[in-house]
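> sequence and predicted structure are below.
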Amino acid sequence: MSNPRRLARRARMLRWLLNLYPPYLGAGIRVQHISPDMRSVKVRMKLTRWNRNYVGTQFGGSLYSMVDPFYMLLLIEQLGREYIVWDKAASIDFISPGKGPVYAEFHLDDALLDDIRQQTATGKKCLPRLQVDIRDGAGELVARVDKTLYVRLKPQARQA
């Protein structure tokens, strides 16, 4: 894991790069905050003519896109480059229509990171299941996304 100053600098750079990423620009997705320790992210998506569906609400593909990479990115930064981290599976449950701006927040805690490190120490894979809620400006649930990630220690980093 990086030192705190380097991690904070990486968080600022990642936020800047993601906010310039063409698919996010086009969909009205904005990374509002990445914590300096790279353990949490807040994302916002405006309702625009580019992400509005036929009935005038947030397009489901854009809702998923706004949450797609963040758990993977946070885990890569927390665990370090000696780990393989991939998205394995995802599902989205649409609860209510997004009729305006929507938000999602991601958080990693010590217990999850310790569990992943323990499960992968001998080279076994870990498949953590993480959830993120997408809410509107009033805090009402718009969608719930379940993500399964694949995490494994790279062969050269495994204990003998």
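Great, that's in hand. Numbering: from 1, shown residues only.

> from now on I want contacts and neighbour counts done on CA atoms only, so please keep to that.
OK.

> now do the buried residues in the helix or strand hosting residue 5.
Using DSSP states H and E, residue 5 sits within helix 4-20. Under the neighbour-count criterion of 16 or more other Cα atoms under 10 Å, helix 4-20 has 7-8, 10-11, 14-15, 19 buried.

> now swap in stretch 144-160 and tell me
Residues of stretch 144-160 classed as buried: 144-145, 147-153 (neighbour count, 16+ other Cα under 10 Å).

> okay, now the one to match up with it:
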Amino acid sequence: MLMGVFGPDYLIWDSKASIHYIKPGRGKLTAEFQLSPEIIAQIRNATANGDKHFPSFVIYVKDEHGDVVAEIERVLYIRRRAKQVTDISRSKAA
């Protein structure tokens, strides 16, 4: 999802993940992934100078009744690719 937002100018990798199983998941399970404009702006600001950024996201897996059956935490590694950082630095210096 983030790779679609940021495109090829950014490196985006899974750094760490954990799953906390709360109860057995039976039947149809769903999970929603949401990225607000504020989160996207925070990531852009944190990586603008080529710095590494490790945002954490929590996703809740729910059953058909809306009960949470698992909680997934993902930590991502996000960094602007080196060429884009150099290009930005040059444009700011000019």
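Happy to help now that I have it. Computed from a predicted model, the values in this text were never measured in an experiment.

> after superposition, what is the TM-score?
Laid over one another, the chains give 0.90 as their TM-score (TM-score structural alignment, normalised by the length of structure 2), with 87 aligned residues with a Cα RMSD of 0.7 Å.

> quick check, nearest of the buried residues of helix 4-20 of structure 1 to residue 112 of structure 1?
Proximity of the buried residues of helix 4-20 of structure 1 to residue 112 of structure 1 (Cα to Cα) peaks at residue 7, which lies at 19.2 Å.

> which residue in structure 2 aligns with that closest one?
Aligned counterpart of residue 7 of structure 1 in structure 2: none (TM-score structural alignment).

> now the helices for structure 1?
With helices called from DSSP state H, structure 1 shows them at 4-20, 22-27, 60-65, 70-79, 110-120.

> in structure 2, which residues correspond to the third one?
Translated: helix 60-65 of structure 1. Using TM-score structural alignment, helix 60-65 of structure 1 pairs with nothing in structure 2.

> quick one: contacts of that helix?
27, 51, 92, 94, 134, 143, 145 (Cα atoms under 8 Å, 6 or more residues apart in numbering).

> can you put those residues in CSV and add distance to residue 77 of structure 1?
Listed next are the contacts of helix 60-65 of structure 1 as CSV, based on distance: Cα to Cα, whole Å:
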residue, distance to residue 77 of structure 1
27, 25
51, 30
92, 25
94, 30
134, 23
143, 26
145, 21
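
> buried subset of these?
Buried, going by 16+ other Cα under 10 Å: 27, 51, 92, 134, 143, 145, out of those.

> Throw those into a markdown table and include distance to residue 79 of structure 1, thanks.
Shown next, in a markdown table, are these (distance: Cα to Cα, whole Å):
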| residue | distance to residue 79 of structure 1 |
| --- | --- |
| 27 | 30 |
| 51 | 34 |
| 92 | 26 |
| 134 | 26 |
| 143 | 28 |
| 145 | 23 |
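
> ok, those residues vs residue 78 of structure 1, which is closest?
Taking these together and measuring to residue 78 of structure 1 by Cα to Cα, the closest member is residue 145, at 21.5 Å.

> tell me the counterpart of the closest one in structure 2.
Using TM-score structural alignment, residue 145 of structure 1 lines up with residue 72 in structure 2.

> do you have the strands of structure 2 handy? List them.
With DSSP state E, the ranges of strands along structure 2 come out as 10-21, 30-31, 56-62, 68-80.

> now the residue most central in space within structure 1: how far from residue 147 of structure 1?
Taking Cα atoms, centre = their mean, the centroid of structure 1 lies closest to residue 70, which sits 1.8 Å from it. From residue 70 of structure 1 across to residue 147 of structure 1, the span is 10 Å (Cα to Cα, to the nearest Å).
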